[in-house]
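1. build me a model:
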Amino acid sequence: MFTGKNSAADASQIKLTVTAKTRASNDVVALTLARPDGRRLPDWTPGSHVDVVLPSGISRQYSLCGDRWDAHSYRIAVLHETEGRGGSAYIHEQLTEGTMIALGGPRNNFPLVPSEKYLFIAGGIGITPMLPMLQQADMLGADWKLLYLGRSRATMAFLDELSAYGDRVSVMPKDESGPCRLEEFSGGDAADTKVYVCGPQRMLTAVERHCADWPVGLLRLEHFAAKAQGAPARDTAFEVELARAGLSVTVSPDLSILDALHNAGVHVLTSCREGTCGTCEVTVLAGEPDHRDSLLGDADRAAGHCMFPCVSRSCSDRLVLDL
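-> Below you'll find the predicted structure:
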């Protein structure tokens, strides 16, 4: 899974070499990445993603989809986006084995929480964060099943790997199975099931609608792109106080909090600038955030302890941030 915007280099990035480039489906390639000196890589957990900075300087976020117990290599998979802005086209058409790239992270906004029963639903390239989740759930002996949707088998990545799980995996290409009926797959009793979903927005919307009356906390989504948002809570300026810096910044209606901070010389690490990657998360010490991201769940929004200043704003006249 990915989202992406241009991003400045981050001092915490590491340099990795593309050690293998293989085809996972007609329009998906898998990249294996490792340190040139063979040293171990940072540990990660299922659901994690990394920031990949291409030689052109463009940054994109991709889910880690390899073996989390392999300490010396990462694997990502990249869908060729024909209507994209060039990142996936470069990876598919120009990036070669031996190329050096920069990488930031890993970060996890889609963690696998403990449960005795899981339902995983993946659409297209949304299978990537699910692969290590399946491995983890299987290793722990959980009761799980996967519904994998796609246009056709030729476009669906990693089918060979998934075949090892037998009938726990339901592969439903649209050209063979037609539209999927979620109610037939998920069953009626969801009280003890954690549901993880990643894929196109239309699929996420359908799942949210289907699970609308399920208990809070059972459904967990990862978005390809930012969710549609209504108008901000206020259309007037507000103050952002930086507790550690002893500085107060006025945020006008035409500026994001992030841009207002940057204009004042306060640089917060960011990547997607659309509330999907989680890079710019900050702690809120006082005030009421107007959450406009695609990451936080209802409980975290209500608590108001953190926010993403690239897109979120303020309901109150003043916000105090731990910066």
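
2. contacts, neighbours, all on C-alpha from now
-> Will do.

3. pull out the buried positions in the biggest strand by length in the chain.
-> As assigned by DSSP state E, the longest strand anywhere in the chain is strand 14-25. Under the neighbour-count criterion of 16 or more other CA atoms under 10 Å, strand 14-25 has 16-19, 21, 24-25 buried.

4. so what does it touch, helix or strand wise?
-> On a contact count with 3 or more CA pairs under 8 Å, 6 or more residues apart in numbering; DSSP states H and E, strand 14-25 meets strand 28-34, strand 100-107.

5. next up, the contacts around residue 23.
-> Counting by CA atoms under 8 Å, 6 or more residues apart in numbering, residue 23 makes contact with 29-30.

6. residue 52 against residue 106, yeah?
-> No: using CA atoms under 8 Å, residue 52 is not in contact with residue 106, being 10.3 Å away.

7. neighbour count for these two, which is higher?
-> Neighbours per residue, other CA atoms under 10 Å: of residue 52 and residue 106, the larger number sits with residue 52, 23 against 20.

8. with adjacent residues omitted, what lies nearest to that one?
-> residue 103 (4.7 Å; CA to CA, 6 or more residues apart in numbering).

9. how many neighbours does that neighbour have?
-> 22.

10. let me see the contact set for it.
-> 13-16, 50-53.

11. distance to residue 90 for the residues you listed - can I get that in a markdown table?
-> Output for the contacts of residue 103, formatted as a markdown table (distance: CA to CA, whole Å):
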| residue | distance to residue 90 |
| --- | --- |
| 13 | 20 |
| 14 | 20 |
| 15 | 18 |
| 16 | 17 |
| 50 | 18 |
| 51 | 16 |
| 52 | 12 |
| 53 | 12 |
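
12. here is a second sequence; please produce its structure as well for comparison:
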Amino acid sequence: MLNPADRWVWDFWHVQDGSTHHLFYLQAPRSLGDPHLRHRNATIGHATSKDLVNWTELGTVLRPGGPDAPDATATWTGCVVRADDGQWRMFYTGARFLSPGADGNVEVILVAVSDDLHHWRKDSSVVVRADERWYETLGSSSWPEEAWRDPWVYRGDDGQWHMLVTARARHGDIDGRGVIGHATSDDLHTWNVHPPLTAPGQGFAHLEVVQRVTVGERSMVLFSAHSAVISPDRITAGGRTGVWIAPWKNTIDLSEAQNVGASDLYSGRIVSTSDGPRLLGFLLDTDGATPLGISDPEGFDRATIASGSEWTPTSF
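-> The predicted structure follows:
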């Protein structure tokens, strides 16, 4: 478990290079006192491990930019992929709050480049933004932020790079606009933004920390949602704060989305290992707001998923 005494750590992303697991994670000093303040003070830390249990922290790899930078306030959740040229690309969220006392902020996707996963340099030429043709932007509704964060990048069967993004549609009920945004690229540099892969009105104001996963022959999407952004209907049906999973057939079917893993686990990631897929997340205190560190890995199989859905008992 990764839980430093002097910092809160929460959202994270993983990449493996040889036998070494690299974990990148959001961190903020506990000296802030109020855990809610961590979001405006987030930097990106780095740790390595051989077993996903015992971690060696290696310090901070990315910090916010200058006052006018798109990551002026904080560096938020991302992912790491290896490009065709052998370099590593970290796609991460840049957050810029418009004023110290207000919630209004603009989120964009930025990138940093590394030769060794240890030393990173920002590439300011790559900025992926919400496209107002399909996505809610700041000021277009009463929602206080321009949500465009938590990128998950992968190579598709079509040979293109695909990016999944936490986003909000520009239409629909204000509390149900959460969608999975989508962009594609041939070279990880120039990105084309497309309509969302899910429709609004599915019972979420946000679908956070999205990951596309394949277990056996089943493709799925993993995401997290807090009770504050889950519709009353889903809450009544048993939905709760935590990690969620939904099948990805030809399309992502959020009507079948359900919780997976423990109720105190958030921002889950599935990591492939020689012993099969493992689920990690960060642990939440009983207040639902204070992070208690990044969990040890749990086995991920049919028993992990709550019963009650048509597809889960025979999915794997």
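
13. TM-score of the superposed pair?
-> For these two chains in superposition, a TM-score of 0.30 is obtained (TM-score structural alignment, normalised by the length of structure 2); 169 aligned residues with a CA RMSD of 6.9 Å.

14. picking that back up, next, the angle strand 28-34 makes with the longest strand of structure 1.
-> When axes from the mean of the first three to the mean of the last three CA atoms, to 10 degrees is applied, the directions of strand 14-25 of structure 1 and strand 28-34 differ by 150 degrees.

15. most neighbours per residue, which of the helices and strands packed on strand 14-25 of structure 1?
-> Compared across those, strand 28-34 shows the largest average neighbour count, a mean of 22 (mean count of other CA atoms under 10 Å).

16. tilt between that one and strand 100-107?
-> Using the same axes, to 10 degrees, strand 28-34 of structure 1 lies at 90 degrees relative to strand 100-107.

17. still on that earlier bit, residue 258 of structure 1: which of the contacts of residue 103 of structure 1 is nearest?
-> When those are compared for distance to residue 258 of structure 1 (CA to CA), residue 51 wins out at 19.0 Å.

18. what is the burial count for that closest one?
-> 27.

19. and what of residue 192 of structure 2?
-> Residue 192 of structure 2 has 14 nearby residues by other CA under 10 Å.

20. so it sits against residue 183, correct?
-> Yes: the pair residue 192 of structure 2 / residue 183 is scored as a contact, 5.3 Å apart, by CA under 8 Å.

21. quick check: residue 59 of structure 1 touching residue 90?
-> No: using CA under 8 Å, residue 59 of structure 1 is not in contact with residue 90; the gap is 11.9 Å.

22. neighbour count winner among the two?
-> Higher neighbour count among residue 59 of structure 1 and residue 90: residue 59, with 25 against 15, using other CA under 10 Å.

23. the helix or strand hosting the more buried one packs against which elements?
-> Element membership for residue 59 of structure 1, per DSSP states H and E: strand 58-63. Judged by 3+ CA pairs under 8 Å, 6+ apart, the packing partners of strand 58-63 of structure 1 are strand 4-6, strand 49-53, strand 74-79.

24. hang on, the earlier thing: closest one to residue 150 of structure 1 out of the contacts of residue 103 of structure 1, please.
-> Using CA to CA, residue 50 comes nearest to residue 150 of structure 1 of the contacts of residue 103 of structure 1, at 24.1 Å.

25. gap between that closest one and residue 183 of structure 1?
-> 34 Å (CA to CA, to the nearest Å).

26. so these two - more neighbours on which side?
-> Neighbour count, other CA under 10 Å: between residue 50 of structure 1 and residue 183, residue 50 has more, with 23 against 11.

27. show me what contacts that one?
-> Residue 50 of structure 1 touches 61-64, 103-107, counting by CA under 8 Å, 6+ apart.

28. in TSV, list the helices and strands packed on strand 58-63 of structure 1 along with distance to residue 173 of structure 1.
-> Putting these into TSV (distance: least, CA to CA, whole Å) gives the following:
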stretch	distance to residue 173 of structure 1
strand 4-6	27
strand 49-53	26
strand 74-79	17
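
29. can you check which of those gets nearest to residue 257 of structure 1?
-> Proximity to residue 257 of structure 1 (CA to CA) singles out strand 4-6 among these, at 17.5 Å.

30. make TSV out of the buried residues of strand 14-25 of structure 1 and add distance to residue 78 of structure 1.
-> Output for the buried residues of strand 14-25 of structure 1, formatted as TSV (distance: CA to CA, whole Å):
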residue	distance to residue 78 of structure 1
16	17
17	16
18	13
19	15
21	10
24	9
25	10
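
31. related to what we said a few turns ago, and of the contacts of residue 103 of structure 1, the nearest to residue 314 of structure 1?
-> Of all the contacts of residue 103 of structure 1, residue 314 of structure 1 sits closest to residue 51, with 27.8 Å by CA to CA.

32. quick check, that closest one in contact with residue 104.
-> Yes: using CA under 8 Å, residue 51 of structure 1 is in contact with residue 104, at 4.8 Å.

33. got the end-to-end distance for stretch 110-121 of structure 2?
-> First residue to last in stretch 110-121 of structure 2 (CA to CA) measures 11 Å.

34. do the same with stretch 47-57 of structure 2
-> Stretch 47-57 of structure 2 has an end-to-end distance of 4 Å (CA to CA).

35. repeat for stretch 52-61 of structure 1
-> 6 Å.

36. how about stretch 114-126 of structure 2?
-> Terminal residues of stretch 114-126 of structure 2 are spaced 15 Å apart (CA to CA).

37. what of stretch 222-239 of structure 1?
-> Length of stretch 222-239 of structure 1, first residue to last, CA to CA: 31 Å.

38. okay, and residue 184 of structure 2 sits in which element?
-> Assigning secondary structure by DSSP H and E places residue 184 of structure 2 in strand 178-185.

39. and that strand, what does it pack against?
-> Looks like strand 178-185 of structure 2 contacts strand 161-168, strand 192-194 (3+ CA pairs under 8 Å, 6+ apart).
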